[in-house]
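Chemist: Predicted structure and sequence below. I'll ask about it afterward.
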Amino acid sequence: MPQHVVQCYQSDEFLLGAAARFLLGRDAGTSFIVIIATPAHRLALVKRLKPNSDQMPWVGGLRLMDADETLAQIMPRDTPDRARFDQVVGSLVRQFATRGSVRIYGDMAGELYRAGKRRASAALEDLWNELARSVDFDLFCAYPIDVFDPAFEERSSDSFLHNHRRLLPSSPAGSLEAALRLALEKAGLTPPERMRVPGIHDRARMPAAEAMILWLRAAYPRQAPAVLAQAERYYRNAARAE
């Protein structure tokens, strides 16, 4: 089944490590890679992929595209245009898909989200999902969102969470969850074993820490800011101590 995953990030280092592993996959030798990213992310990803260049068809197998330039081509007004998206992006994906598996990294939706263009971001995700119904490819989307920020809650996050099959962890394994559980314990709150998080396409594939944050904001809106502020202090202090 095609993957359409999303990762919220603050740290480029953790994001790009996850993205490089996603792009290489298990059958890198038969993969075609498309990177539609900011200049910094393009450069960093290529550097991470180069040590594995003997595993993949670099000649014709890698396409680098600028996120802002591509958005300018597919978005003549306030929202992405279906025909232009298909001409610029869809045609390339279809071409590669006839010759092997296709993996894509994308900054476009996240950059729209960063600019406050939430509807345009959601519309772009819809176009990706529409394309996926006719072509097989795996897509990794990156959103510059701090999960401790008040904006990360189910109402504002619903669009980008609903449009992806899986939310990837935004931090190294266990560190964020440990900080959250400690803060919840201090506040006398216990998360349920199964947290219901509206807006998730595949709730079982959501990291425990991110699910916990959304559950806390929905179940205890008054206490959530203080608990999350404490959790963030635990998390940042632990990161500095490493």
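Modeler: Arrived safely. Residues are numbered from 1 along each chain as shown.

Chemist: rest of the way, CA atoms for contacts and neighbours
Modeler: OK.

Chemist: Please enumerate the strands of the chain.
Modeler: Along the chain, counting by DSSP state E, strands occupy 4-8, 31-37, 62-66, 101-106, 138-143, 166-168.

Chemist: Columns mean neighbour count and distance to residue 232 on top of these, output as CSV?
Modeler: Converted to CSV, the strands of the chain look like this (neighbours: other C-alpha atoms under 10 Å; distance: least, C-alpha to C-alpha, whole Å):
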stretch, mean neighbour count, distance to residue 232
strand 4-8, 21, 16
strand 31-37, 24, 29
strand 62-66, 16, 33
strand 101-106, 23, 28
strand 138-143, 23, 19
strand 166-168, 23, 19
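
Chemist: Can you say which of the ones you listed is nearest to residue 238?
Modeler: Closest to residue 238 of those is strand 4-8 (C-alpha to C-alpha; 19.8 Å).

Chemist: what's in contact with that closest one?
Modeler: If you take C-alpha atoms under 8 Å, 6 or more residues apart in numbering as the criterion, strand 4-8 is touched by 15, 138-147, 161, 164-170.

Chemist: what about versus this one:
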Amino acid sequence: MLKDKNSKKSHFLHLYDRDTQLVKTVTNFIITGLLNGEAVILVATKEHLEAFRSHLNHLGFDTASALERSQLCILDAQETLAKFMVDGMPDKDLFLNHIGSFLDQKIAQFPAVRAYGEMVNVLMKGNNPKATLALEGLWNELSLTRDFSLLCGYHNGAFVSDKGGESLNQVCCSHDHIISADDIENSNEDLQKLLIQQFQYKTMLLQNEVAQRKTTERALRDIENDLLKVTTNAEIQNETLLENLSGALKISLSSILTSVDKLKTTKNDDISLLEIEKSARTLAAISSNLRSLQ
């Protein structure tokens, strides 16, 4: 397993002769990050991305799940380069806009972030050492304000035109640590598989817990909505009843007043008193209903 000197802020360099060496180094780098709960960003060619995925699957790692939860992020090296290269050189503002912003998103989501990049290798193989070193400089400048670890992969064949070795020397100086062949050959595949199994078991438990929480939250929301409906319906029914009682109250009061007026103008006191008594009883019933609504 690849051991980081400082996993949150390191700049690693891996020089390789064979793709099998690169695949082993990068998958070590990926597994270490994912097992630690970090976000892992891969910026590589399509061929290498497929090789990394194939080796992870061989080790039993569920890459689809890591991609789905955005812990593992895959970017095409050539397509990403095209977003910030201007006239054969990396543009700082465009680099910060695309790479810096993407890093910020991952830093906000995860406790730590690590990235593997071979855009520099693409530039070096394209016989553009000036752009290569400029891009390494932008990565280092980015690390001054953000915590992340970075692994850069270079094929030794990319330096065939570097006769004096000056570019290779500058590339080496722009990194904190160089991964040796011993680091690669001494990695234990069986241990990797065991750690991956443990990690994926913990991930399954976490996913089950999240799913259970979502189910509980949905049930609580349904209960809340039902209560709101019941309360709303009760309020509507009460408002309707109050309107009806208010109407009955007005009618009863009007009847009493009419009966009082009759008492003033007629000698048939018995009829008027009966009407008043009837209206008074109606008012008493209305009053009782009103009290029950309080």
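Modeler: Nice, thanks for sending it over. Everything quoted here is computed from the prediction, not taken from an experiment.

Chemist: After superposition, what is the TM-score?
Modeler: These two chains, once laid on top of each other, score a TM-score of 0.64 by TM-score structural alignment, normalised by the length of the first structure; 174 aligned residues with a C-alpha RMSD of 2.7 Å.

Chemist: Onto which residues of the first structure does stretch 235-252 of the second structure map?
Modeler: Residues of the first structure matching stretch 235-252 of the second structure are absent, with TM-score structural alignment as the criterion.

Chemist: List the buried residues for the longest helix seen in the first structure?
Modeler: In the first structure, assigned by DSSP state H, the helix with the most residues is helix 224-241. Residues of helix 224-241 of the first structure classed as buried: 224-225, 227-228, 230-232, 234-235 (neighbour count, 16 or more other C-alpha atoms under 10 Å).

Chemist: Then stretch 89-100 of the second structure?
Modeler: Along stretch 89-100 of the second structure, the positions that meet the burial threshold by neighbour count (16+ other C-alpha under 10 Å) are 89-92, 95-96, 99-100.

Chemist: Which position in the second structure pairs with residue 157 of the first structure?
Modeler: Taking TM-score structural alignment for the superposition, residue 157 of the first structure sits opposite residue 168 in the second structure.

Chemist: in the first structure, which spans are helices?
Modeler: With DSSP H as the definition, the first structure shows helices at residue ranges 12-24, 39-49, 58-61, 67-74, 82-85, 91-97, 108-114, 118-132, 154-162, 175-187, 208-219, 224-241.

Chemist: Relative to residue 241 of the second structure, how far out is the residue mapped onto residue 37 of the first structure from the second structure?
Modeler: With the correspondence set by TM-score structural alignment, residue 37 of the first structure lines up against residue 44 in the second structure. As defined by C-alpha to C-alpha, to the nearest Å, residue 44 of the second structure lies at a distance of 72 Å from residue 241 of the second structure.

Chemist: do residue 181 of the second structure as well
Modeler: In this structure, residue 181 of the second structure and residue 241 of the second structure are 86 Å apart, going by C-alpha to C-alpha.

Chemist: With residue 129 of the second structure instead?
Modeler: Residue 129 of the second structure sits 86 Å away from residue 241 of the second structure, taking C-alpha to C-alpha as the criterion.

Chemist: So which of the two has more stuff around it?
Modeler: residue 129 (23 against 15; other C-alpha atoms under 10 Å).

Chemist: That one pairs with which position in the first structure?
Modeler: Mapped onto the first structure by TM-score structural alignment, residue 129 of the second structure lines up with residue 118.

Chemist: Quick one: residues contacting that match.
Modeler: With contacts taken as C-alpha under 8 Å, 6+ apart, residue 118 of the first structure has the following neighbours: residue 112.

Chemist: and which of the buried residues of helix 224-241 of the first structure is nearest to residue 48 of the first structure?
Modeler: Distance to residue 48 of the first structure across the buried residues of helix 224-241 of the first structure (C-alpha to C-alpha) is lowest for residue 235, with 26.9 Å.

Chemist: Hmm, that closest one is touching residue 176, no?
Modeler: Yes - between residue 235 of the first structure and residue 176 there is a contact under C-alpha atoms under 8 Å: 6.1 Å.

Chemist: Tell me which residue lies nearest the centroid of the second structure.
Modeler: Averaging the C-alpha coordinates of the second structure gives a centre point, and the residue nearest to it by C-alpha atoms, centre = their mean is residue 109 (6.3 Å).

Chemist: Please determine how far that residue is located from residue 73 of the second structure.
Modeler: With distances defined as C-alpha to C-alpha, the gap from residue 109 of the second structure to residue 73 of the second structure amounts to 13 Å.

Chemist: For the closest residue to residue 228 of the first structure other than its chain neighbours, the count of nearby residues, please.
Modeler: The spatially closest residue to residue 228 of the first structure, leaving aside those adjacent along the chain, is residue 148, at 6.6 Å (C-alpha to C-alpha, 6 or more residues apart in numbering). Residue neighbour count, defined by other C-alpha under 10 Å, stands at 15 for residue 148 of the first structure.

Chemist: Also residue 57 of the first structure?
Modeler: Per other C-alpha under 10 Å, the neighbour tally for residue 57 of the first structure reads 15.

Chemist: Need the nearest residue in space to it, chain neighbours excluded.
Modeler: Per C-alpha to C-alpha, 6+ apart, closest to residue 57 of the first structure is residue 29, 6.4 Å.

Chemist: same check, this time on residue 132 of the first structure
Modeler: residue 2 (7.6 Å).

Chemist: quick one, what contacts that neighbour?
Modeler: Contact analysis of residue 2 of the first structure by C-alpha under 8 Å, 6+ apart lists 132, 136-138.

Chemist: Just the closest of those residues to residue 59 of the first structure, please.
Modeler: Within the contacts of residue 2 of the first structure, the smallest distance to residue 59 of the first structure is 19.3 Å, found for residue 137 (C-alpha to C-alpha).

Chemist: Would you mind finding the match for residue 47 of the first structure in the second structure?
Modeler: Alignment note: residue 47 of the first structure maps to residue 54 in the second structure; criterion TM-score structural alignment.

Chemist: In contact with its match: list those residues for me.
Modeler: Contact analysis of residue 54 of the second structure by C-alpha under 8 Å, 6+ apart lists nothing.

Chemist: Then the one 3 residues further on?
Modeler: By C-alpha under 8 Å, 6+ apart, the contact set of residue 57 of the second structure is residue 63.

Chemist: any idea how far residue 64 of the second structure is from it?
Modeler: As judged by C-alpha to C-alpha, residue 57 of the second structure and residue 64 of the second structure stand 10 Å apart.
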